[in-house]
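Visitor: Below: sequence and its predicted model.
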Amino acid sequence: MVCQRDPLVQKVVQLYESISKLEDLSPSKEVDALFTELVHVCIPPHPIDPTKLCPEIQEMRGKLISLCGHAEGLMEKHFSTLLASLERPLDHLSLFPYYSNYLKLSRLEFDLLAHHSPAPARVAFVGSGPLPLTSIVLAANHLKSTVFHNFDIDASANAMASNLVAPHPEISERMEFYTGDIMDVPGAVLREYDVVFLALVGMDVEEKMHVVEHLAKNMAAGAILMLRSAHGARAFLYPVVDPRHLRGFELLSLYHPTDDVINSVVVARRCTRPHPAPLGPHVLCTKCSELQPFNHLSLIEELAVEEHHC
C-alpha cells in the first residue's frame, strides 16, 4: 500500500493539516496560497492509485476533497458577487482566477461530446452553483443554439447565477435556473434533455452514484451523460468516478488531461435496454506527455477507447 512514505502523500498531508485548521475557507491570502500550493503539488503526473492508499490516508483524502469543494463554493460566491456588481458581468469573467482552466475544460468537454453526438438542443447542468462557468462558456462559445437548464439545490446560488446572465439577452434567453434536488426531478422532465452534465462539487462518489442511478432510470435512451472525475494525484482534489459503476450507461470516452486542466472527463450514453448488465473494465490511453500543451485540435485523434455496447 502507498502510504506516508511517499513524498507526495507527505506533502498533501501537511497541506491538509494546515487547511483543516483554518476557521474560514473564504478567499483570502492564506487560503488562496494553501490551495494554490495543493493544486500545484497534485497536477504533475504521478503513478499513485488512490484505491491503494492506507485507511488513514483514504480518510484524510475524503476530508480534503470535502474541504476543496467547500472552498470552491465559497470562491464562486465571492466572484459571482464581484462580477454582478459590474455593468456586464460576462464581459469580465477573466477576473475569476481559474477562468482559463474553465475555457480549456469546456473545450475539452465540447470536443468529446461532438465526437459522439450532434449539437444538443437541450442540456441539463446539475450542480451549476452561483458561478455557472461551464454552462456560460459552452453557451457562448460552442453550443450557440442550445438551451441550458441549470439545476442547483441552493436557491441563493441560482439567484446569484441568474443575476450574472440577466444583462446578456442572447445568453439569458437560452439559460434557465431551477432550484431543487435532482433526485426529485421526474423522468418526464429528464427525458427532455439530450445531454446531462453532472457536477455536484463537494459530493462524494457514493452520493454521486446514487444520482447516476436516478438518471439511468429516467434519462432518454441514447442521451449523453457527462461527468468529471480525477486521475492520479489529482484524486486528492476531486473524487474518482469508476466507469464500471455506471450501470445503465455505455462508456464512450474517458479522458485524463495531463496539463493544468485538473478534471478527467467521462462520457457515457444511456443504454436502450431497461436492465443493462454492469459494465466491464474500460481503458482509454492518450498520447499526451507531461510536457505537451493542451491541444484541442488533436484531441479526438489522440483518443483510443475500448467501447462496451449495451
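Guide: Perfect, I can see it now.

Visitor: use CA for all of it now, contacts and neighbours both
Guide: Will do.

Visitor: Do a quick rundown of the strands in the protein.
Guide: Assigned by DSSP state E, the chain shows strands spanning 122-126, 147-152, 175-179, 195-198, 224-229, 249-255, 264-270, 284-285, 304-305.

Visitor: this is the comparison structure:
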Amino acid sequence: MSCQQQEEILVKTVCEIYDKISKLESLKPSEDVNKLLAQLKLTCIPPNPIDTTKLCQKHQEIRTHLIQLRGESQSSLETHFSTKLGSYENPLDHIEEFPAYPNYIKLDLSKRMFFHTTDILNVSDELSDYEVVFLGALVGINKNDKVKVINHLAKYMAPNSILMLRSAHGARGFIYPIVDLTDLKGFEVLQVFHPTNEVMCSIIIARKSIINAGFFKLLSLTCWCNGVEWSL
C-alpha cells in the first residue's frame, strides 16, 4: 500500500470517528464516549507517514475541533471523578477509581513541583525563578496561539533554563497539537522524543538560549522512543 493510500484511509477513518463524536449530546464519561475515544487513539497509534499540518483546510478544521473535543472530554472525565470521589466520606480510600491514578503514582517529582492556576501570558518576571518549565500539549491548540505562548516564555524564562513541551508526530497530530521546531525562537532544541507505544505525546526538550536564538542541536535517545529527526 502506498503512502498516499495509507494517509487517505487514515483521514477517512478519523473523519468518521470525528463525525460520531461531534454528534454526541455530552462528552461526560459514558460507554459511547469511551468507545469512540479509544477507537480514535487506536487509529492514531500505528506509524503513518502523514503530516497533519499539511492537510487541506477542511481536514485542518476537523483536526482542530477534534483536539478541542478530546480536551473537553478529558476535562469532563476529571470533573466526573472529582465529584464522585468528593461524595465519599473518605475520598482517598477510593482514589484508585480514577482511571489515570496509576500515572500520578509515577510522578515522583510532584513533591518538588508547584502549580499555579493562571493565564501563562499574565506571568512574566516570575518565570525566571524556575529552572524547568513544562508546556502542556493543549496550551495553544492552534499554531498562532502556541507560538504566542512560546515567544512569551522565551522572553521571560531565565537563560539556560529548560523548557519541556508536549507535541505530537504523524497520525497522533489528530489528538494533540504539533509544535514546529522552527517556532522555538530563543531556544536551543536538545532532544525530541517520538513514542512508538500507547503514549500519544512527543516530548521536546529545549534550553533557553543566551545568544544563538533558534539554533537547533538534537541528540538521540534509545529506548521505546524514536529519538531524532535531524541534527544541525
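Guide: Thanks, I have it. Every value quoted in this text rests on a predicted model; they were computed, and no experiment measured them.

Visitor: hmm, back to that, so which of the strands of structure 1 is the most packed in?
Guide: The highest mean neighbour count among the strands of structure 1, using mean count of other Cα atoms under 10 Å, belongs to strand 249-255: a mean of 27.

Visitor: Quick test: name the residue nearest the centre of structure 1.
Guide: residue 228 (3.7 Å; Cα atoms, centre = their mean).

Visitor: which residue lines up with it in structure 2?
Guide: Matched by TM-score structural alignment, residue 228 of structure 1 corresponds to residue 166 in structure 2.

Visitor: do residue 244 of structure 1 as well
Guide: Here residue 244 of structure 1 is matched to residue 182 in structure 2, going by TM-score structural alignment.

Visitor: Helices along structure 2, start to end?
Guide: 3-22, 31-44, 57-86, 101-105, 143-156 (DSSP state H).

Visitor: Make TSV out of those helices and add mean neighbour count.
Guide: Conversion of those to TSV gives the following (neighbours: other Cα atoms under 10 Å):
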stretch	mean neighbour count
helix 3-22	15
helix 31-44	16
helix 57-86	16
helix 101-105	10
helix 143-156	17
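
Visitor: which one of the ones you listed lies closest to residue 94 of structure 2?
Guide: Among the helices of structure 2, helix 57-86 comes nearest to residue 94 of structure 2, with 6.7 Å by Cα to Cα.

Visitor: What is the closest one packed up against?
Guide: With contacts taken as 3 or more Cα pairs under 8 Å, 6 or more residues apart in numbering; DSSP states H and E, helix 57-86 of structure 2 sits against helix 3-22.

Visitor: and the angle for the helix it packs on with helix 31-44?
Guide: Calculated by axes from the mean of the first three to the mean of the last three Cα atoms, to 10 degrees, helix 3-22 of structure 2 forms an angle of 170 degrees with helix 31-44.

Visitor: sorry, back to before: gap between the match of residue 244 of structure 1 and residue 151 of structure 2?
Guide: Distance, residue 182 of structure 2 to residue 151 of structure 2, by Cα to Cα, to the nearest Å: 12 Å.

Visitor: Next, show the common contact partners of the two.
Guide: Both residue 182 of structure 2 and residue 151 lack any common contacting residue under the criterion Cα atoms under 8 Å, 6 or more residues apart in numbering.

Visitor: how near is the residue mapped onto residue 260 of structure 1 from structure 2 to residue 42 of structure 2?
Guide: Under the alignment by TM-score structural alignment, residue 260 of structure 1 pairs with residue 198 in structure 2. Plainly put, residue 198 of structure 2 is 8 Å away from residue 42 of structure 2 if you go by Cα to Cα.
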